[in-house]
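Undergrad: Predicted model and sequence follow; I will ask about them next.
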Amino acid sequence: MTCENHTVRGGLGEAVAATLAFAGKARPVLPIALPDEFLAAGALPTLHDRYGLSTDAVVSRVRAAC
């Protein structure tokens, strides 16, 4: 699982997945990241709520994945 304030494509999750694959230790990776699209502008707390990066949203995703 990775969590980042970046788009899902070209981000940390993709780099971690590639590193695991190249090392022969491929595992599912759940990236928690921004969607790969044009995003709205605004205050960070508002944007985090909108795009699922708020603390509560991240905790919910982690719990659902475990």
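TA: On my side now, so go ahead.

Undergrad: alpha carbons only for contacts and neighbour counts from here, please
TA: Will do.

Undergrad: residue boundaries of the strands in this protein?
TA: Residue ranges of the strands in the chain, as given by DSSP state E, are 2-7, 31-34.

Undergrad: Point out the most buried one among those.
TA: strand 31-34 (a mean of 22; mean count of other CA atoms under 10 Å).

Undergrad: Which other helices and strands does that one contact?
TA: Strand 31-34 sits against strand 2-7, helix 12-22, with contacts defined as 3 or more CA pairs under 8 Å, 6 or more residues apart in numbering; DSSP states H and E.

Undergrad: who touches the shortest one?
TA: In this structure, residues lying in contact with strand 2-7 by CA atoms under 8 Å, 6 or more residues apart in numbering are Gly11, Leu12, Gly13, Val29, Leu30, Pro31, Ile32, Ala33, Leu34, Pro35, Asp36, Leu53.

Undergrad: Can you lay out the residues you listed as a markdown table showing distance to Gly42?
TA: A markdown table is the format used below for the contacts of strand 2-7 (distance: CA to CA, whole Å):
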| residue | distance to Gly42 |
| --- | --- |
| Gly11 | 21 |
| Leu12 | 23 |
| Gly13 | 24 |
| Val29 | 29 |
| Leu30 | 26 |
| Pro31 | 23 |
| Ile32 | 20 |
| Ala33 | 17 |
| Leu34 | 14 |
| Pro35 | 16 |
| Asp36 | 17 |
| Leu53 | 14 |
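
Undergrad: Next up, a structure to set beside the first:
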Amino acid sequence: KSERLIAGKDIAIIAVGSMVKTGQEVAKMLGDMGKDITLVNGRFISPIDKNMIDELANSHSLLITMEENVRNGGFGQKVSDYLCDKQKPIKFINISVPDEFVDHGGTQELHQRYGLDPDSIVDRIMLESESL
């Protein structure tokens, strides 16, 4: 089962693997901007924690998944499919690596290139949450 690290009410982030640390940085940055953030360590890519996803989808206006995996077949896609199947009316963002050949490089360099660094993630969340 997943583990709630920070309890909030506006934006929910479910991070897996190495992205949990990034999620903590993102949550702090968004909190400093006045956003009320829930951060969850998804812990397992499969099976997904449907109870936690239901709870977050019913109590937040935006749900975000963060992973250091390719989009297709990844954790975020599993969550997206579940939300769609259950017809949950929540805005959803899947932060992951595009489904393409990934260049070689250092972790920090690749995170920046693919938008997985804290600054890029915060920018995307702020842009997407403007319409909420």
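TA: Cool, the structure landed. All figures in this text were calculated on a predicted structure; none of them were measured in a lab.

Undergrad: ok so, going back, any chance of CSV for the strands of structure 1, columns distance to Arg63 of structure 1?
TA: Putting those into CSV (distance: least, CA to CA, whole Å) gives the following:
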stretch, distance to Arg63 of structure 1
strand 2-7, 14
strand 31-34, 13
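
Undergrad: Can you say which of those is nearest to Leu20 of structure 1?
TA: Nearest to Leu20 of structure 1 among the strands of structure 1 is strand 2-7 (13.0 Å), distances taken as CA to CA.

Undergrad: against structure 2, where does that closest one fall?
TA: Per the alignment by TM-score structural alignment, strand 2-7 of structure 1 matches residues 65-70 in structure 2.

Undergrad: do the same with stretch 30-37 of structure 1
TA: Going by TM-score structural alignment, stretch 30-37 of structure 1 sits over residues 93-100 in structure 2.

Undergrad: Give the residue farthest from the middle of structure 1.
TA: Ranking residues of structure 1 by C-alpha distance from their mean position (CA atoms, centre = their mean) puts Gly24 at the top, at 22.5 Å.

Undergrad: Distance-wise, check that residue relative to Ala18 of structure 1.
TA: Here the criterion is CA to CA, to the nearest Å. By it, Gly24 of structure 1 lies 10 Å from Ala18 of structure 1.

Undergrad: quick check: longest helix of structure 2.
TA: Among all segments of structure 2 classified by DSSP state H, the helix with the greatest residue count is helix 19-32.

Undergrad: Which strands and helices lie in contact with whatever helix or strand comes next after that one?
TA: Counting by DSSP states H and E, the next helix or strand C-terminal to helix 19-32 of structure 2 is strand 37-41. With contacts defined as 3+ CA pairs under 8 Å, 6+ apart, strand 37-41 of structure 2 has these neighbours: strand 3-6, strand 11-15, helix 19-32.

Undergrad: quick check: the last one aligns to which part of structure 1?
TA: The counterpart of helix 19-32 of structure 2 in structure 1, counting by TM-score structural alignment, does not exist; no residue aligns.
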